Every structure is written in C-alpha cells, then in structure tokens.
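>>> let's see this in three dimensions:
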Amino acid sequence: MASYSIETRTLTNGDLRFKTTIIVKKDSKIVHRESKTFKKKALAKTFGIKRVNELEEGGLIKNKSVPLGELIDMFMNDNDLWRNTGRTKRYVIQMLRDCDLAKVDSNKLKSSDLIQHCKNRKAAGAKPVTIYHDVAYLRSVMKLAKPVFDITANYPVFEEAVPILIDMKLVGKSQKRTRRPTTNELERLREELETRQSYRPNGQIRIPYIDILDFSILTCMRIGEVCKITWDDLNKKHKTILVRDRKDPRKKEGNHMIVPLLGESYDIAIRQPKQSDRIFPYNPKSVTAGFQRVRNKLGIEDLRYHDLRREGASQLFEKGYSIEEVAQVTGHRNLNILWQVYTQLFPHRLHDKKLSVL
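Below you'll find the model as predicted:
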C-alpha cells in the first residue's frame, strides 16, 4: 500500500517549503520511500496524489519484487535478452526455473538460500563447475532485474555468497584440459572416418570428415568456425581466411580476424566443391556427432573435438612458432592461455640447457 504525507518547513528567511514523502509498505514493512520539496502546498499535494496512484496502478507496488521464477520467466520472454543468450546459459536458466530457489522472493534472496541450492545440486550429482554456472547465470539475470524490468533483486548477495561457496567447495571452475590425441589415435580416427564418409545411406550428404579433421587441426579453428567460413572470406593471393565473430569472452560480435592458412590447410580448402557460399557447408553438430561415434567405436577415451584445437596449437609450437605467431592462428587475445599450453609441452626440454656452477 502506498501513502503520502506533507511536512511543512520554515526557512531562515521566513519562506515556507512543503516536503512530500511517499511511503510504500508491503507486509507491514516499508519497501520504498521517496520525497520531493515544493514551494506551494497545493503542488506538494498534487504530487503526492499522483505518485500514489502511479505506484498503486502498476508501478512499484506491483513490480517491486517477485519470486525468482517470475523474474526468470520475464528474462526468457524478453526476445532481445533471450535471443542473445547462449545455449548453455539457456539450459541452466530453464533448469533454475524448476528449482526450489525459484520460489524465493527476488529481493529476499540470502546466502543461505544459494548454499542450500548448491548442496541440493551436489547431492543430485552435479559437479562444482556445473553448479558454478547456476550461480553465475542466476546472478546475471538478477542484475538485469531493476534496469530492465523495474524489479528489485538482491543481486549483491552474491558478493557474500560466492567466496563461501568456493571455501565449501560447492562451486569451482573447470580444470585446464591437456588432452592431446596420440599419433596412433589420429591414424585410427582417419581410417574409420574415411569409411564413414564413404557410406551415405538414403542419399545423405557426404561429409568430408577427414578434410574437416585435418583443417581443424591445421587452422586451430573451432568446428563452428570451420563450418561458417565462406568462399568470399578466402584470400587466394595471401592464402588467408577471414574468421568472423571469433569467440571472445569480452566481446560477443565483431571479432573478425584474418588467419593464415598454414601447411596443407589452403589446399584442403581449395579442393572443396563449390556447392554453397560456405567452404564447408555442413552442420557443425553433425560433424561433431560423426566424430564422437567413431571415437566411441574405437574406444578412444576422454577425447573431444575441441581438443583438436589444442593439438593444432601444440604442433605449431613444436615446429618452432612463437607464442605471438601461434596467437595469430588461434585467435587468442590473452597470451597467458597459450603460455599454459606451451609450458605443458616443453618442461622436459629444460634439460637441454647447459648449467654451470661458478
């Protein structure tokens, strides 16, 4: 319920001022307070009546705070927000909608609520890195509550909760992967992929798995990038390719980068049939699925398609390319990430250095 009161004050010169204070209560507690001062009492009264009506007819009282489930619904129903939300984040947000946490009022979320949610997720078998996504994505939704939906949400609670969740080992970040396919594994993969790409039941499109596999390693591209590059992006004179909107955690779009096509990667691209505006006009999910089926059939464990990107960077280092040169191929803005790959590859080579005791 909203109400207003007018306080009269006398200035030192004898003039009067009229201060209108608006108060909104919910469950007998003040949830909002605002005030404004006027030179005339009539203006103060008019303001008070108008503001109370605005708040009661669908403003602050209606939208001050809502259950988190409703806030999540608002986020999902906003086309501008949902359209620009990644697949993993969408999945997590939809999952949160059905958790007990969704019943908590957006402005009353406590650290204990987050801790209990994380405990429940752990008991259900979720790993700390997975649970971390729950917390991070819920925070991002709540941070938009006020500016986008005029909903008050206690998102600052995460500043208190996250360090505690880390100390309790309920959340954590993923471990850096170091998996590389062995020479034998790559040979077996190519042999089996050749069989798979020659088999086309019911007239299915032939996917050149081996060319895509080798191109992915040589260019260090993600499979989504490989299947998106076009003939117009190819510079035959300089043997380079323009990779558009390359993944960058700090920038979603516009990360275009010219990448050199080293080794046989240029020849692989050139020999593809021009049946589309794209060089590799295939669904990246289909390519990945075919790779996974072959990998599983061969019994190769813990190898992901994305590991081929690391394999490509590793091969470049082994051929003597500098970190800066490798970054031109991989697209890494942060050289520290490449440095980690480099140091994982070559610590044994320190034995080749000659040391002497003075």
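>>> going by C-alpha atoms from here, please, whenever you check contacts or count neighbours.
Will do.
>>> count of residues packed around Ala123?
When neighbours are counted by other C-alpha atoms under 10 Å, Ala123 registers 10.
>>> now do the strands in the stretch 201-350 of the chain.
Assigned by DSSP state E, counting those that start in this stretch, the strands in the stretch 201-350 of the chain fall at 234-235, 240-243, 257-260.
>>> which elements pack onto the second one?
Counting by 3 or more C-alpha pairs under 8 Å, 6 or more residues apart in numbering; DSSP states H and E, the packing neighbours recorded for strand 240-243 are strand 234-235, strand 257-260.
>>> between these, which one is nearest to Met74?
Of all the helices and strands packed on strand 240-243, strand 257-260 sits nearest to Met74, with 35.9 Å by C-alpha to C-alpha.
>>> which outside residues touch the closest one?
The contact list for strand 257-260, computed with C-alpha atoms under 8 Å, 6 or more residues apart in numbering, reads 219, 238-246, 328-329, 331.
>>> repeat the analysis, applying 10 Å as the threshold.
219-221, 233-235, 238-246, 266, 327-331 (C-alpha atoms under 10 Å, 6 or more residues apart in numbering).
>>> format the strands of the stretch 201-350 of the chain as TSV; extra columns: mean neighbour count.
Shown next, in TSV, are the strands of the stretch 201-350 of the chain (neighbours: other C-alpha atoms under 10 Å):
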stretch	mean neighbour count
strand 234-235	18
strand 240-243	20
strand 257-260	18
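>>> quick check: Lys173 touching Ile131?
Yes. Counting by C-alpha atoms under 10 Å, Ile131 is a contact partner of Lys173 at 9.5 Å.
>>> who's more crowded, these two?
Regarding Lys173 and Ile131, a neighbour count based on other C-alpha under 10 Å identifies Ile131 as having more, with 22 against 13.
>>> following up with a second sequence; could you model it the same way so I can compare the two?
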Amino acid sequence: MATIRKLRGRWQAQVRRRGMKPRCKSFDGKVEAEKWARELEAQVDRFGAAPDTRILESTTLSELLERYKTEVSPTKRGSVQEIQRIDVLKRHDIAYRTMVGLSPQDISSFRDERLRTVAPSTTVRELAILSHVIEVAIRDWGMPLSRNVVKLVRRPVIKNERKRRLQGDEEQRLLDACAGGKIPFFKTLIIVAIETGMRRGEILGLQWCDISHNRRVITLKMTKSGSGREVPLSQRAFDALTEWKARAAVDQLYVFPMNAGSLEQVWRRLLIRASITGLRFHDLRHEGVSRLFERGLNVIEVSSISGHKELRMLKRYTHLSADDLVDRLG
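Modelled structure (predicted):
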C-alpha cells in the first residue's frame, strides 16, 4: 500500500513494492498524491515494474496531438477533416495539460465546455480523436500510461435522426428548378442521388470509368465503410447518366465535376427557386434507401446497395410510407 503523509506543508506519496526502488513524489493536495500513488501501483501491477513516468510529467497533450497529426492522420482517408479537428483541439486549455496530470475530470470538463458551443456529434468526434491519440501513445509510442482516461468518460448522446422525405410534388419541383441554374448536370446528380441512395462523397467522386454500361452497375472502389461495393442502376438513373455523358466534355474525368462546398451552395439556391424548406441534400439518401424497401427489396439487398454495415444504422435512414405499406399488406 502507498503511504500518504503531510510533510512541510505538502503531501508526499510513497510507493514501496518488493523488487523495485521506492518511488515518492510531493503534491500540493492530498487528492493528487493519492491519485498518483494509485496509478503508479496500477502500472506496477500491469508491467511488473514501475515505469519511468518522468516523460509523462514533461509531455503535454498538445505535443501528442501534433505528433499524431504528423504521423497518423495523413494515413487516413479523412485526413483533412481530422487535421482540422486536431488544430481546434490544440487551441483548448486541455491541450496544455501534462499527461501525468490528465484526468477523467479534465475530459469531462472539456466535453461539457464543447457541448455549450457545438453539436453532440462534433463533441463525440473530438473525444474519439483524443481517445485514439492516447491509445496510439500507449501502444506504439511507449507512453507509460496506466489507462486511457477518455474511455472513462461518458460520451454525449447523439439525437440527429431525421425523417424528412420528399413530399407531394417536391421531387418534380426540384428537377424543374434545375433548369434555372447554371450547373448543367445538377438534375442528373439529383436523380442519381434519389435512385441509388449513394452518399454525397460517393456521388462527387464518381468517374465515368466507374460506370459499366453493359452491366448497368456503378463500381465504388472505396467508401466510407472502408470497402468497395457495386451499386445497380435503375433504368431512370441509367438513362439520366447516358444523356449527360452525351453532352459532357470528352476528356471529363469525373461525372459531376464539383466539390462538396459548391454542391451545398447550389443546393441552397435550388431550394429557394423550388420554394422548398427543411430539406437537406443528405435527405435524398434517406429517400433513396426508403424507396428501395418500398420496392420490395429485403434488408440484405438494401444494405448491399446502400453500403450500411449495421442494421441499426440502416433503420435510421429508412422511413417507409405507411400508405405504400398498406397496399403491400393487402
């Protein structure tokens, strides 16, 4: 057991174990001394010896974040977004905490602070980065940490499920409004989104060589889930793509040459022309997946098209029309 005593106005923690040199450290408060002793004892139990924790006293979370940004983030598909989030994390007070003093309470305070200004989903992503940084530091960088403090903290609950689908003549109004815009392929883009249920990034990354006109299938080499998949095209989607290809430039590599930011701007202007409110571009994926179910496809068939790996996630995107289901029930 550790010995905690007050000595000359400070609290001293001393840990003695057979086969190791006694370790002691002084703190301003008794709680900090007890915490240090508990963690050191846990490390002795885990590693069989007391690790040299001096590196934890001189290493800040900010330094680990910077190393992670340099060595790990560039290897990921979403590296740009992750690096941006790391830069945000480094501006917060928690980044200046040394690793020896980083506690679950620090993480909880950071979580609560972020929830006052950003959405729960953003906070969850930031906590996930912090957790993985510490995991990498323990496993790959040899940091003598006894535990990942982020895993001890409750994550915010994300409640962003949407049930928004196209209503009445909204689909036709969207397509008609495309004629008033300056993007010649936007009508085709909307049709493909509705008919396939593909994600925005998958649609914008689509190249002409990914489309098999003989099979009427799109081959996605890499998706959000980390694997590729094939997406069958309805006759409507295939005809729209064929018509657009006849008008597109011969040397055009991408089917829809625009980035995500431009798409959002065009989408907002399109909604104004179509007099539609409360509709996001991602809702077209909801619409597309729901229509696949309404056409009679089963869960396995729909998941193979949409790319969902979990039924729980698939259910979030699926909002069936009760009127259509009545007809199917007989």
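>>> give me the TM-score for this pair.
The TM-score (TM-score structural alignment, normalised by the length of structure 2) is 0.74; 293 aligned residues with a C-alpha RMSD of 3.4 Å.
>>> ok, back up a step: save the helices and strands packed on strand 240-243 of structure 1 as a markdown table, and put in distance to Met74 of structure 1 too.
Conversion of those to a markdown table gives the following (distance: least, C-alpha to C-alpha, whole Å):
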| stretch | distance to Met74 of structure 1 |
| --- | --- |
| strand 234-235 | 42 |
| strand 257-260 | 36 |
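>>> select, out of those, the one closest to Ser28 of structure 1.
Nearest of those (C-alpha to C-alpha): strand 257-260, 58.3 Å.
>>> could you find the counterpart of Leu189 of structure 1 in structure 2?
When structure 2 is aligned by TM-score structural alignment, Leu189 of structure 1 is paired with Leu174.
>>> contacting residues for that match?
Contacts of Leu174 of structure 2 by C-alpha under 10 Å, 6+ apart are Leu166, Lys187, Ile190, Trp267, Leu270, Leu271, Ile272, Arg273, Ala274, Ser275, Ile276.
>>> show me which of the residues you listed are buried.
If you count burial by 16 or more other C-alpha atoms under 10 Å, the buried members of the contacts of Leu174 of structure 2 come out as Leu166, Lys187, Ile190, Trp267, Leu270, Leu271, Arg273, Ala274, Ile276.
>>> the second one reaches Asp176, doesn't it?
It stands for Lys187 of structure 2. Yes. Using C-alpha under 10 Å, Lys187 of structure 2 and Asp176 qualify as a contacting pair, with a distance of 8.4 Å.
>>> need the strands of the stretch 201-350 of structure 1 in CSV (columns: distance to Glu7 of structure 1).
Putting those into CSV (distance: least, C-alpha to C-alpha, whole Å) gives the following:
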stretch, distance to Glu7 of structure 1
strand 234-235, 73
strand 240-243, 65
strand 257-260, 63
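>>> show me where the stretch 51-200 of structure 1 has helices.
60-63, 68-77, 79-83, 87-96, 111-123, 128-143, 145-149, 157-167, 183-198 (DSSP state H, counting those that start in this stretch).
>>> how about the ones you listed in JSON lines, adding distance to Ile337 of structure 1?
Below are the helices of the stretch 51-200 of structure 1 laid out as JSON lines (distance: least, C-alpha to C-alpha, whole Å):
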{"stretch": "helix 60-63", "distance to Ile337 of structure 1": "44"}
{"stretch": "helix 68-77", "distance to Ile337 of structure 1": "33"}
{"stretch": "helix 79-83", "distance to Ile337 of structure 1": "30"}
{"stretch": "helix 87-96", "distance to Ile337 of structure 1": "22"}
{"stretch": "helix 111-123", "distance to Ile337 of structure 1": "29"}
{"stretch": "helix 128-143", "distance to Ile337 of structure 1": "19"}
{"stretch": "helix 145-149", "distance to Ile337 of structure 1": "34"}
{"stretch": "helix 157-167", "distance to Ile337 of structure 1": "23"}
{"stretch": "helix 183-198", "distance to Ile337 of structure 1": "24"}
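>>> could you find the counterpart of Ser121 of structure 2 in structure 1?
So, by TM-score structural alignment, Ser121 of structure 2 is matched to Val129.
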